[in-house]
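A.B. asks: Below: sequence and its predicted model.
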Amino acid sequence: MKKHFFVSIFRNILHNRVFTAINLFNLVVGFAVFILFSVVINYDLDYDKFNVNYDDVYRVQTRQEDSYPINYCTYSPAAFRYHLMQDVPEVDKLLLMREVSGGAHGAGQFFTLPDGSQLNELDGYWSENSVFDIFSVQLLEGDKRNALTEPNTIALSQTLSDKLFPQGNAVGQQVTIGKYYLLSVSAVYADFPQNSSLRPTYMVSMPTYPILSGEPNFYENWTAIEFDNFVLLKNGADPALVEAKIKNAFAHVKNFEKSFPYLHPMSKWHLSPNSQPDMIVGLGILSLAAILVLILASVNYVNLSLANSTQRSTEIGIKKVIGSSKRMIAAQFMAETILQVLVATLLGLLVAQAFFPVLNRILNKNLDLTLWTNGPLLGFIFLVSLVVGVLSGLYPSLVISSYSPVKVLKGKIFSNVGKAFSIKKVLVAAQFSISLFMLIVSFILFNHVDFILNKDLGFDSKNILYTEINVHNPVRFETIRNRFLQHPEITDASFSSTIPFVGNIGGYVSWEGAAPDEREMVSRNYVNYDFIPTYNLKLVYGRNFSEDYPADRQACIINETALKVFGWDDPIGKRVNFYGRFYPVIGVVKDFHPFSVHNPIPTYVFFLNSDVISSSSLISVRFTDGNEQQAKAIVSRELESILPNDPFEFKDFGVAFYLDQAIGFWQSMKRMFLFFAVVTLIISTIGLFGLILFTVDRRTKEIGVRKVLGSSVLSVYWQLSSEVIRMLGVAILVGCPAAWYIYKAMPGAYKEPLSAMVFVTGIVLIAVIAQLTISYHVLKVAVRNPVEALRYE
């Protein structure tokens, strides 16, 4: 009996080759997409989990409540390490780190390669030796007990070590950074995994910091919120209790009374580093989309199984007549379903593995996506496969096994399936709703990304080159600028502390007319006379800094947001109080985006820089259209001749803009949702194909009667397609509000207003695809000879 049971299952699967092929294709597509994006979601959720102390490591961050908007800064002062956290008994270990850069821009350092060329490494850190105790770092050379305890020592990642010392044995050798500083290599460590929030390519010992930075008393500074303070709590320690103990850390720090430290767990460093929901919302949308694709495939299986049941009615009737029970028939159909779903899962795994390179292109990344070695993920996928198999097979098996053998053998099967068909229509309507939802959301994401890419930034971002340079021998910028402007390819040049999208310097200000204790956290920038014209910032009040006005050294320019916050009607001549010094306002620039367009424009203040470059600065150059390569060669050559001992690298400003994390994230989301939309349309088309087959089988005789009574082909076509149109109406009522909700839930300070055309385009596209899908079958039966239709069954 058991042998016959399994033989029947395989015979039926092989006998109905077309049905099996369509269903397998449907399920393989659904599972491949689900698997692909499960891997991506799992990859993001697994960030930092390779660390053995994952659950007990926190970063001390700073919430600045007097900033506009409230600023959740990932950094905190070095003084926390030495005067705050070490007195908390719940803390087991402390680690102080800081990104290595010449200034506030994270521009990294230059290493001298064996051939004498310069290598710019961006991801370096000053670090204490406790990095090896708190994070899971695999040391390949050296001793982790003292690798970063001595001054003038550096630990290299394996990749950087191979570049600097291709022959190996790096420990004990010396490296030169910035063309000036010799450091001794004390250790080589394995590269951090790609899904690690912290991925230093090198680490310089923290005892070296006061020597090279010129800040011997940095550990006493409570206002330089520029360091990473990591803490490892003791097992079982309550982080809320630690937060309560340190919450008033800034109470004694003038102008920082409204800043508060808080503990940010490692589990949130990647998903919400600044306590912003972009990544969480995005992964939530992706998870929903992956589940919806799998639901579509499952619904398709139900629809196609019910459509195919008419072809197997004789088999069911005969089995019932010779004594097969309802349970036995239901078990057979359920087993067939589970077997097909498991095969589809295996094929889906193979397809997903083959499509990983395509997925990396969609994400515009080079992720090391693993599948076969990820036991928990494979277990989850097969568990989902089993659940889908049971749910997909349950309803069809119950409906098919309940057919009356007498009616089946008399050809009256459809009298038993009214409810099945009603539920089938509900399922197809659900498919249409999901497809329409995915399509509209794809359009919304396309428009949103195009909006943020093309949004007016408030300055001219085209034809700009920039570089950071850490000058050791002071030089007048006018000397550099004049050399640049000798060439017709260069139209302007400036230097500044930061530029838009590259770096930010904060600070507290008060203003004329403010309450005695009222102050605001602002973004500030120190610029020369040429910065505003170089970036084509627009002045709406007053004037730019000018050499004709010596008093401008003690003046400032603000943006429109600052004007609103300060509450001034006539800003020119009003004074800004910056740490006890008063700066009259000489101009107001039109609001511009100094960093991510997903963030509100902050309060911004410009101060005039000295004309002498004496430390780290950003040099910006505007060139003429079409001359980027020539301009880069010119300014590189001229700057090298003036500052031969200071390494630098000119970059296109567009690189900084497109490296913005929010922009990159939503670009990936746009591409992924387009992929989802195409897949859901394919699966929905398969589902509609099954519905039409079922409809034509059920209503063939009815159509013959209608034609005999004089109905036209057009009338018959309308009768058969009207059900699909009604289901489209249901899809519109469900899919459009759901897509609108996603639009409202999307984070970002600026979003393009939602257009009705987004919904209209989605509805029209779905309707056209539906009509093209059903037209062949409907027209085929509509023009059929009514005599053949009446003989049917």
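C.D. replies: The structure has been received and is ready for your questions.
A.B. asks: only C-alpha atoms for contact and neighbour calcs from this point on.
C.D. replies: Will do.
A.B. asks: Check whether R706 sits in a helix, strand or coil.
C.D. replies: Here R706 is helix, with the state taken from DSSP: H, G, I helix; E, B strand; the rest coil.
A.B. asks: any idea how far T700 is from the nearest residue to it once chain neighbours are set aside?
C.D. replies: Closest residue to R706 in three dimensions, ignoring its sequence neighbours and counting by Cα to Cα, 6 or more residues apart in numbering: V716, at 7.7 Å. V716 sits at a distance of 11 Å from T700 (criterion: Cα to Cα, to the nearest Å).
A.B. asks: Repeat that for K751.
C.D. replies: 52 Å.
A.B. asks: got it, and R581?
C.D. replies: Taking Cα to Cα, one finds R581 at 90 Å from T700.
A.B. asks: Below is an additional structure, to be compared with the one above:
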Amino acid sequence: MLLNYFKIAFRNLLRHKAFSLLNIAGLSVGVAVALLIFLIVRFELSFDTFHQKRDRTYRVVNDFTHEAGKDYQVGVPFPFVPALKTDFPQLEKVTTTFQAYNSQITVLDEQGAITKKFREENSLLFTEPEFFQIFDYPWLAGDPKKVLVEPNTVALTRSIAEKYFGSWQKALGKFIKLDNKQLLQVNGILKDLPDNTDFPIQIAVSFPTLRKFIDANEFTNWGSVWSSTQCYLVLPPKASPTQFDRSLASFLKKHNSDDRNHTYKLQALSDLHFNTRYPSMTYRSISKTTVLSLVLIGAFILIIACINFVNLATAQAIGRAKETGIRKVLGSNRGHLIVQFLGETFFIVLLAVSVAVLLVLAVLPFVRSISNLPDDFQLPLSLEMVGFLLFLILVVTVLSGFYPALILSGFQPVQALKSKMTLQTVGGISLRKALVVMQFSISQVLVIATLIAITQMDYVRKKDLGYNQEAILLVSVPQDSLSQFKLQTLKNRFQALSAVQKVSLHFAAPSSGSNSMTNFRFGKATEDAQFPVNLKAGDVDYFSTFQLRLVAGRAYFPSDTAREVVVNEKLLRQVGVKHAQDAIGQTIRINDRNYPVVGVVQDFHNVSLRDPIAPTAILANKSSYRQVGLKLKPANADMKETLRTVEQIWNETFPEYVYEASFLDERLAEFYEGETKLAQLFKIFAAIAIFIGCLGLYGLVSFVAMQKTKEIGIRKVLGASLPNIVSLLSRDFLKLVLLANVLAWPLAWWAMQRWLQDFEYRTPIGWWMFAVAGLGALLIALITVSFQAIKAAVANPVEALRSE
């Protein structure tokens, strides 16, 4: 019997080719979107779920509360972890980590000669053996309990070892040099870490080695909190994280009673990947709201595709009325007919899912480029994937087929055989109208969300940041003391290039992910301010290179060490100074030194537009310069030649180091990489939703036109014009699309208003966005409906009336 149902389904597909194509196309695209979103969400939810102790593993984070608000930090002071181990011996495991950025790795041969040089951006981690007893990363060689005990030891992942030494077996026992300062011996090899981890470790250095790179005073300083220094621990079974949070308050009071601003607490490992407030080491956090949004979008698009099927199937039921009547006369009961029609739907869904899988395989390379999926990600052939496909087939079959099966099986045989069935008597015209409204409402929400996301990203790109970021090349410089003596020579050589306008040595650009926050006192205050100041270090040309705008006073005089300071307007507002000129001549105390304020700059954005502008102080400090910034002339005819010359000069100055450079606007774009990708996904899903909705609308109008063939013929004979006929077939559907707009607007406004809350500076949601989306939907629907309506209107009325 099942085989017979498939034969009937196949014949019906061939008999109604156009509508079968519409059904399969709509379902295929809907299922493909659901499958792609499943792959993305499944990947995001799988982060660090493979660790055995994951349910008891936590990171210590802290909230820094001050008069201006609250800062959320992931770092701890250096002495925090040793004291924690002493005071809480009941903790199963405790470890500390220090993440290094832009590390220089020099590979040496057996004679100590340099063979290769590499720049590792953020994959180097100083840590302890306990780290690998908390997190389950497999090893190829070496005992994880012993490898990182002694100073100057290092473990590499397999791919890094092969990059450095050709094969991981040869790497054991060999030496590398870190930042041209310290020799490290390779004592262990890790398997390459999976893509679904928030710990981008490729080089693990023993934590005692860090003392060669950090001032010894930092290891006893409770007042200095570095975001790079993090603490991870494993609670005993059945221990309460909430209770431990309360213990941390007493712990801090015991060791640093003067600190009344920091509140330390535990963050669960399961929260690490989804908390944008406390970012992970990879800075690739994705909020749970975003994950939920993707799930809802996938569900909505699948529902739209199922609605298409329901509308087309119920409308098509008129043509199958006689078939149903004959089957009932020959003895089929309603249950048999429901099973038959569900079987036909299952056959169509099976075809659609097969096409959807092929679509996913075709577009997966593109999807990888606009999502966080790894570059080598492939469609997995796993039980989980097979289970999801079977679940999709079942759900889509039930959603798409059950209602049409009820309608078809409910025909009265006498009416069916006498051809008395009409569109109004098949399943209720009001239900199909409601389904069309639902389709276009969902589509409109996605379109409006896309417009708002694109507008916000455009606002971000064009927002005046308070300085100039165009055509500025940032080049990293070494940190060792010998290299520091060469910085001025490097700057002079760059300044001599005809394509270079200005050159500055500094710690970081005005907007940067690298920011240093510290306590300070202003003017005659006897206590530190109740909020921190953002320190920016740069030479005197920092202001002209980035075109920071002085509103009072002057830039400080040239100096290798900090003697004077320039502050921003935000700092003055926070300390109660109303006029910028009044700040000139006052002092600011930072790190136990007083600096006279000689200038005030207009506020500029320190980080991304998600965060408010911070109170800022800028001073000269040669020992902390990490970059040289080159302001290139806009009329630079040969940019490639200029870049080659810059690299050549740098390599001649620092032959032992790896050259690294990028443009400032590229670095600023990285702030919004996640939102940019989300906006691209919104665009694609909105287009797909409209496409599927139009397929269904086209099919439904076709059936309406078919049912009104004789009516149209009579109207034309009686003198109806082409616009009259088109209006007859179009106006009801356009009313439905207009109603869909009205329903979609408040929902879209609410959802995107919440999304924009992540940005401290955001574009207003304007009425024109809703108007554009609404008019666009009406225009697309009108084109879709009019195409079939015009086709029916220009048909020969004689053909329509011949059977009368």
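C.D. replies: Noted; the coordinates are in hand. For clarity, every value in this text was computed on a predicted model and none was experimentally measured.
A.B. asks: Just the TM-score for the two chains, thanks.
C.D. replies: TM-score of the superposed chains, computed with TM-score structural alignment, normalised by the length of the first structure, equals 0.92; 781 aligned residues with a Cα RMSD of 2.7 Å.
A.B. asks: neighbour-wise, which of R581 and T700 of the first structure wins?
C.D. replies: Taking other Cα atoms under 10 Å, R581 of the first structure and T700 do not tie; T700 has more neighbours (20 against 10).
A.B. asks: for the spatially most central residue of the second structure, helix, strand, or coil?
C.D. replies: Geometric centre of the second structure, nearest residue: G674, 2.7 Å, by Cα atoms, centre = their mean. Following three-state DSSP, we place G674 of the second structure in the helix state.
A.B. asks: do the one 4 residues further on as well
C.D. replies: Local secondary structure at L678 of the second structure is given as helix here, using three-state DSSP.
A.B. asks: Quick check: the aligned residue for it in the first structure?
C.D. replies: Using TM-score structural alignment, the partner of L678 of the second structure in the first structure is M669.
A.B. asks: what sits against its match?
C.D. replies: Contacts for M669 of the first structure (Cα atoms under 8 Å, 6 or more residues apart in numbering) come out as 282, 363, 445.
A.B. asks: before we move on, the earlier item: please pull up the equivalent of the residue nearest to R706 of the first structure in the second structure.
C.D. replies: Aligned partner of V716 of the first structure by TM-score structural alignment: I725.
A.B. asks: Can you give me the neighbour number for that match?
C.D. replies: 21.
A.B. asks: Would you mind confirming that it is in contact with A789?
C.D. replies: Yes - using Cα atoms under 8 Å, I725 of the second structure is in contact with A789, at 7.3 Å.
A.B. asks: and K70 of the second structure, what element?
C.D. replies: Using DSSP states H and E, K70 of the second structure maps to strand 69-73.
A.B. asks: Could you list every helix and strand in contact with that strand?
C.D. replies: If you count contacts as 3 or more Cα pairs under 8 Å, 6 or more residues apart in numbering; DSSP states H and E, strand 69-73 of the second structure packs onto strand 57-66.
A.B. asks: Find me the equivalent region of the strand it packs on in the first structure.
C.D. replies: The aligned range for strand 57-66 of the second structure is 57-66, by TM-score structural alignment.
A.B. asks: can you pull out the strands in the stretch 201-350 of the second structure?
C.D. replies: Assigned by DSSP state E, counting those that start in this stretch, the stretch 201-350 of the second structure shows strands spanning 203-206, 229-234, 262-268.
A.B. asks: Out of these, which gets nearest to I214 of the second structure?
C.D. replies: Taking Cα to Cα, strand 229-234 is the member of those nearest to I214 of the second structure, at 11.7 Å.
A.B. asks: what does stretch 750-765 of the second structure rub up against?
C.D. replies: 449, 452, 455-456, 459-460, 609-612, 749.
A.B. asks: In JSON lines: these, plus neighbour count, secondary structure and distance to N519 of the second structure.
C.D. replies: Below are the contacts of stretch 750-765 of the second structure laid out as JSON lines (neighbours: other Cα atoms under 10 Å; DSSP: H, G, I helix; E, B strand; the rest coil; distance: Cα to Cα, whole Å):
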{"residue": "A449", "neighbour count": "25", "secondary structure": "helix", "distance to N519 of the second structure": "41"}
{"residue": "I452", "neighbour count": "25", "secondary structure": "helix", "distance to N519 of the second structure": "39"}
{"residue": "T455", "neighbour count": "18", "secondary structure": "helix", "distance to N519 of the second structure": "38"}
{"residue": "Q456", "neighbour count": "22", "secondary structure": "helix", "distance to N519 of the second structure": "34"}
{"residue": "Y459", "neighbour count": "16", "secondary structure": "helix", "distance to N519 of the second structure": "33"}
{"residue": "V460", "neighbour count": "21", "secondary structure": "helix", "distance to N519 of the second structure": "30"}
{"residue": "L609", "neighbour count": "20", "secondary structure": "coil", "distance to N519 of the second structure": "24"}
{"residue": "R610", "neighbour count": "16", "secondary structure": "coil", "distance to N519 of the second structure": "23"}
{"residue": "D611", "neighbour count": "13", "secondary structure": "coil", "distance to N519 of the second structure": "19"}
{"residue": "P612", "neighbour count": "13", "secondary structure": "coil", "distance to N519 of the second structure": "18"}
{"residue": "W749", "neighbour count": "18", "secondary structure": "helix", "distance to N519 of the second structure": "41"}
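A.B. asks: Nearest to I37 of the second structure among these?
C.D. replies: The closest of those, once distances to I37 of the second structure are taken by Cα to Cα, is A449, at 17.5 Å.
A.B. asks: ok, the alignment partner in the first structure of that closest one - contacts?
C.D. replies: When the first structure is aligned by TM-score structural alignment, A449 of the second structure is paired with V441. Applying Cα under 8 Å, 6+ apart to V441 of the first structure gives the contacts 673, 739, 742-743.
A.B. asks: show me the contacts for R483 of the first structure.
C.D. replies: So R483 of the first structure contacts E638 (Cα under 8 Å, 6+ apart).
A.B. asks: Aligned counterpart of it in the second structure, please.
C.D. replies: Per TM-score structural alignment, R483 of the first structure is aligned with R493.
A.B. asks: Check I557 of the first structure too.
C.D. replies: Aligning on TM-score structural alignment places I557 of the first structure opposite V566 in the second structure.
A.B. asks: after the one helix or strand that match maps to, next one along is what?
C.D. replies: Using DSSP H and E, V566 of the second structure maps to strand 565-568. Next helix or strand after strand 565-568 of the second structure toward the C-terminus (DSSP H and E): helix 569-575.
A.B. asks: Give me the mean distance between that next one and the first structure.
C.D. replies: Compared with the first structure after fitting, helix 569-575 of the second structure has a mean deviation of 1.9 Å; criterion: mean Cα distance after the TM-score superposition for the first structure.
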